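K.L.:
Give me coordinates for this.
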Amino acid sequence: MLARVLVGAAVGLVLFVSGTWGTLALSYQLPGPSYVRIVGAGAWSVAWLGLCAALVVWRPWWAPVAMLIALSALGLWWTTVRPSNDRVWADDVSRLVSGTIDGSRVTLHNVRHFDWRGDDDYDARWETRQYDLDHLAGVDAILSYWSGEAIAHAMLSFGFDDGRHLVFSVEIRRERGEAFSEVGGFFKQFELILLAADERDIVRVRTNVRGEDDYLFPLRMPREAMRSLFVSYVEAANRMTHEPRFYNTVTSNCTTIVYRMARRIDSGLPLDPRLLLTGYLPEYFMDVGALDPRLGVETWRRLGRITDRARATTAKDDFSSAIRVGVPSAQSSSSGADTL
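P.N.:
Next comes the predicted model:
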């Protein structure tokens, strides 16, 4: 009896998940205006519920066959939904960064350096910049909290010994007028973009314009690991210029992609739920030795909170220096022991 109940519950769960997935997939990706998507998703829901009722009440042989055919057809259609670099993009994600590497010298095209006054009020600038990897001085993780303590956007900032900082950030590539949706992120609503940007742009817009709360954590990382990670970002950016990808809320987001690149440097980095619950990344950094253990996580959070310092800066200030006032520097290790 118990076995029958468990099997029935499992079948019911599968039917519910399958039907819900189909409804959401059609509501987000069915071609045409919004009313077409609504009608299509509604028709799927009604048909699926009808098949479920038939399966439970009358149990005709054709009900499971019809379900299998419907799911197969939906799955085949789903494979035809492909990412693209050719859409009408929002201004701040309109260009793709790319780069060339010549020995230690890297030339990056389309580095973003906007001057933000509001979400819809800015001076747009895209620049070509050169960096010498022999002069890498440090890597900082920047977490921008926008939805409670468990959810933050993660970025990596590479610092050079001349005082310059470059941030790499994996983000959704919004079309003009499009807004972020966590659910849509499961259903191919957004393409993925890798941005390279000035800290005054990509950090300040979050603290000073969007009201987010930002923290900076200097990572303990050997110089060769810094260099390898920077190159990995450039290589990933170049691939995205001709191989567009979809953003996915779980499998392809701001931390999972960085994790995969970091695994190329240290294959022993563990998978962890905190790679999805990004607000708890500082604890993960501490556990893997990427944060100096002489300070506890809460001390790092207190010292690394840069929100107020960012909001106090003026156009004449050196933004990168100002936000780092009071933040201890990382203790890099040439051997790489106990570091990311």
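K.L.:
make it CA atoms for all contacts and neighbour counts henceforth
P.N.:
Fine.
K.L.:
before we move on, which element is Ala63 in?
P.N.:
helix 62-79 (DSSP states H and E).
K.L.:
centre of the chain versus that helix, how much separation?
P.N.:
The chain centre lies 32 Å from the centre of helix 62-79; the measure is CA atoms, centre = their mean, to the nearest Å.
K.L.:
please give me the structure for this one as well, since I'd like to look at both together:
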Amino acid sequence: MIKRIFFLALGTLVMVSLAAWGAGALWFQLPLGDLARKLALLAWPLFSLIALLALWRRRYRLPAIWLGLLLALLAWWSTIAPSHDRIWADDVARMVSGKVDGSMVTLDQVRNFDWRSDTDYTVRWAPRRYDLNQLRSVDVALSYWMGPAIAHTLVSFGFSDGRYLTFSIEIRKERGESFDGLAGFFKRYETVLIAADERDILRVRTNVRGEDMWLYRLQMPPQMMRSLFLAYLDEGAQLRRTPRFYNTLTGNCTTIVYQMARRISPGLPLDWRLLASGYLDRYLYQLGALQGQGGFDALRQRAHITARARAADQAADFSARIR
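P.N.:
Coordinates of the predicted model:
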């Protein structure tokens, strides 16, 4: 009796989980219009509940039908593939790639938009050259847009000539599309790597979108800085060759950076704060990766750049002013 209850409870947990996943898959991916999606969202959980009740009553025909429908759903899901061929929003329309010649790196698409609002901007993409021998710093920016636990992670490389280049792993929005964290679990967005000037990619978040930002200098030897920069170029090359879906949990702006960093330093530990990216700075502090004197609270206070960014606004020396 106890054994039967255990297996029924386990089966219930599995069916409920798969029913919830199937509802999300149908809602976010069914290409038949709103009415069909709403009907599917109603029908699939209802039939799952009926099949579950039948299972508890030892009637197996409906659970067998449910299993067949689930397999059909999984087969359909496997056909949904990422693509580079969509009508993209302007700010993610191009993806950076680079060529390395000794210490010199040439990037083909660096973004330098002039943002007046989230819908009013001047589009600018340009090639840039950087000398990795002049690489002097790496900063990590955390931009908070949805409470204290969720932040967008950006990594900025500073050079001795005063220039900063920021890399950002982002969703590749289609024109008119906006981010939905739940949709990010269900193959809704592709992934894109953007390289941009700080006056574009940091300022648009603090000054245009009203996000709150912290900027931390990392404690990192020159060779590791160089390796991380090249890891971004490798990530961009992989994305160009093979489009990939963004995943809110496993393939987001923080976990992908962690995967790149772990290729350079294999001993980096896994931590829950890699998923709750708003607490990434605490993780970095415990690793001893943040540069500066004092405890974490003092470092965090100095790293808060939102007011400085808004005051600097469109100034040509934006990067210097926020520091």
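K.L.:
Count the neighbours of Pro60 of the first structure for me.
P.N.:
Applying other CA atoms under 10 Å, we find 12 residues neighbouring Pro60 of the first structure.
K.L.:
for it, what are its contacts?
P.N.:
Shown in contact with Pro60 of the first structure (CA atoms under 8 Å, 6 or more residues apart in numbering): Ala54.
K.L.:
Map it across to the second structure for me.
P.N.:
Residue pairing (TM-score structural alignment): Pro60 of the first structure is matched to Arg59 of the second structure.
K.L.:
Assign the residue positioned nearest the centre of the first structure to helix, strand or coil.
P.N.:
For the first structure, the residue nearest the mean C-alpha position is Cys254 (2.2 Å; CA atoms, centre = their mean). Under DSSP: H, G, I helix; E, B strand; the rest coil, the three-state class of Cys254 of the first structure is coil.
K.L.:
I'd guessed Tyr246 of the second structure sits against Thr191; true?
P.N.:
Yes - in this structure, Tyr246 of the second structure is within contact of Thr191 by CA atoms under 8 Å, at 4.9 Å.
K.L.:
still on that earlier bit, so the residue nearest to the centre of the first structure makes contact with Ala154?
P.N.:
Yes - if you go by CA under 8 Å, Cys254 of the first structure and Ala154 touch, sitting 6.0 Å apart.
K.L.:
what's whichever helix or strand Leu35 of the second structure is part of in contact with?
P.N.:
Assigned by DSSP H and E, Leu35 of the second structure belongs to helix 33-56. Helix 33-56 of the second structure is contacted from outside by 8, 12, 15-16, 19-20, 22-24, 26-27, 30, 60, 62-63, 66, using CA under 8 Å, 6+ apart.
K.L.:
average offset between it and the first structure?
P.N.:
Superposed on the first structure, helix 33-56 of the second structure shows a mean distance of 2.5 Å to its aligned residues (mean CA distance after the TM-score superposition for the first structure).
K.L.:
what's the lengthiest helix in the second structure packed up against?
P.N.:
Assignment by DSSP state H gives helix 2-29 as the longest helix of the second structure. Judged by 3 or more CA pairs under 8 Å, 6 or more residues apart in numbering; DSSP states H and E, helix 2-29 of the second structure is in contact with helix 33-56, helix 61-78.
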